[in-house]
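Visitor: Coordinates for the following, if possible.
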Amino acid sequence: MEAPPPPPPPPPPEGWVQIQTNGSVLSLSGSAAAGGLIRDCLGRCLVAFAGNLGTCSITAAELKGAVVGLQMAWDRGHRKVQLKLDSATAVAIIKNCADDEHRHGLLAQHAFNLLSRDWDVVVSHVYREGNRTADYLASLGHSLPFGTHHVDVCSPDLCRWLDYDVMGISQPRLINT
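Guide: As a prediction, this is how the structure comes out:
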């Protein structure tokens, strides 16, 4: 009997916001994208973004999504932030601030500079199955022109994924054995 998939992360405590981001790279074309959203303590989406990154590695796409999400939160005046990523590698790079010689050193340094500002940021890993809204937004980025774009938080597709998260609905991971 398989265990049920993990639910989406719970909303942050009152006074905090939660950033959920994701990166995506299409294996055949190498096209890279990132997406994410900022939620309030009631789980409501305050802002969402999707971006076409051109080509890069999956780790670079994950880091770019985190940097964009952090910058959006800062620009909107949020000073108590939870950052949730479904890439344990990206979380480790952000927390350990890889040096400039590291393959992703510039993105890690950008994240570190954002984290060094006068605010409270908690960075943590979330399972992919619980990060479906950010996954949807990252996938959307592949169809957009190059650059980062705000996504209408009232769009029907985005609302569907947000509703799934609020209801705690997640999708099991399919693994070929």
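Visitor: contacts, neighbours, all on C-alpha from now
Guide: OK.
Visitor: Please point out which parts of the lengthiest strand in the chain sit buried.
Guide: Assignment by DSSP state E gives strand 45-55 as the longest strand of the chain. Buried positions in strand 45-55, judged by neighbour count with 16 or more other Cα atoms under 10 Å: Cys45, Val47, Ala48, Phe49, Ala50, Gly51, Asn52, Leu53.
Visitor: what packs against the helix or strand harbouring Thr59?
Guide: Counting by DSSP states H and E, the element that carries Thr59 is helix 58-75. If you count contacts as 3 or more Cα pairs under 8 Å, 6 or more residues apart in numbering; DSSP states H and E, helix 58-75 packs onto strand 17-25, strand 31-39, strand 80-85, helix 88-96, helix 105-115.
Visitor: Which elements pack onto the shortest one?
Guide: Just to be clear, that refers to strand 80-85. Using 3+ Cα pairs under 8 Å, 6+ apart, strand 80-85 sits against strand 17-25, helix 58-75, strand 120-125.
Visitor: One more, please, to line up against the first structure:
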Amino acid sequence: MPDIWIPPEEGWLKLNTDGARSLVDGSASYGGVLRDHNGKWIHGFNKFIGRCSVVEAELWGISTEMDLAWGLGCRQLIIESDSSEALRMVQQYTFGGDPYVIISYIRQICNKDWQIVFPRLLGLITK
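Guide: Model prediction:
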């Protein structure tokens, strides 16, 4: 049975993001959508980023849209990704101990004055 999109509570935005990587040449991209509690489309995005791992593409998608959500005035954000590895890396971040610099940047964004929830990890990232 396919996953069903569940809207966030009023006052929250939900980010759904996905990364992809070509098995042929290693090129990668990310994309996704930001929606409100009514399912209203706020912003869609996609970007080709060259050669990298699919996990890194997921992380770039998360960071890019977190920046956008913050800039739009969002202060309560739910982030959904199908990459449990990317989400685990963000949650278990230790300074200087991760293979991707982008994880450090995502943690900096998380430390702003807002609430970020990663439901697949069943956790709230707090400052």
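Visitor: closest one to Ser124 of structure 1 among the helices and strands packed on helix 58-75 of structure 1?
Guide: Closest to Ser124 of structure 1 of these, according to Cα to Cα: strand 80-85, at 5.2 Å.
Visitor: Between helix 88-96 and that closest one, find me the angle.
Guide: 140 degrees (axes from the mean of the first three to the mean of the last three Cα atoms, to 10 degrees).
Visitor: after superposition, how close is strand 80-85 of structure 1 to structure 2?
Guide: Superposing on structure 2 and averaging over aligned pairs (mean Cα distance after the TM-score superposition for structure 1), strand 80-85 of structure 1 comes out at 0.6 Å.
Visitor: Of all the helices and strands packed on helix 58-75 of structure 1, which one is nearest Asp157 of structure 1?
Guide: Going by Cα to Cα, the one of these nearest Asp157 of structure 1 is strand 31-39, 14.0 Å.
Visitor: Provide the secondary structure category for the residue with the largest distance to the centre of structure 2.
Guide: Most distant from the centre of structure 2: Val24, at 25.4 Å, with distances by Cα atoms, centre = their mean. Here Val24 of structure 2 is recorded as coil under DSSP: H, G, I helix; E, B strand; the rest coil.
Visitor: ok, now how distant is Ala86 of structure 2 from Lys47 of structure 2?
Guide: 18 Å (Cα to Cα, to the nearest Å).
Visitor: How about Gly39 of structure 2?
Guide: 23 Å.
Visitor: Residue in structure 2 paired with Cys45 of structure 1?
Guide: Using TM-score structural alignment as the criterion, Cys45 of structure 1 maps onto Trp41 of structure 2.
Visitor: got it, and Pro156 of structure 1?
Guide: Using TM-score structural alignment, Pro156 of structure 1 sits opposite a gap in structure 2.
Visitor: Kindly tell me how buried Pro156 of structure 1 is, as a neighbour count.
Guide: 10 (other Cα atoms under 10 Å).
Visitor: mind checking how far it is from Gly36 of structure 1?
Guide: Distance from Pro156 of structure 1 to Gly36 of structure 1, by Cα to Cα: 16 Å.
Visitor: ditto for Leu137 of structure 1
Guide: Distance, Leu137 of structure 1 to Gly36 of structure 1, using Cα to Cα: 6 Å.
Visitor: joint contacts of those two?
Guide: Asn22, Ala48, Phe49, Ala50 (Cα atoms under 8 Å, 6 or more residues apart in numbering).
Visitor: wouldn't the third one be in contact with His150 here?
Guide: Yes. Counting by Cα atoms under 8 Å, Phe49 of structure 1 sits close enough to His150 to count as a contact (4.4 Å).
Visitor: residues touching the residue sitting nearest the centre point of structure 2, list them.
Guide: Central residue of structure 2 (Cα atoms, centre = their mean): Ile62, 2.5 Å from the mean position. Taking Cα under 8 Å, 6+ apart, we find Ile62 of structure 2 in contact with Thr17, Ile79, Ile106.
Visitor: Matching Gln82 of structure 1 against structure 2, which residue comes up?
Guide: By TM-score structural alignment, Gln82 of structure 1 lines up with Ile78.
Visitor: Counterpart of Ala138 of structure 1 over in structure 2?
Guide: Checking with TM-score structural alignment, Ala138 of structure 1 has no match.
Visitor: neighbours of Ala138 of structure 1, just the number please.
Guide: 28.
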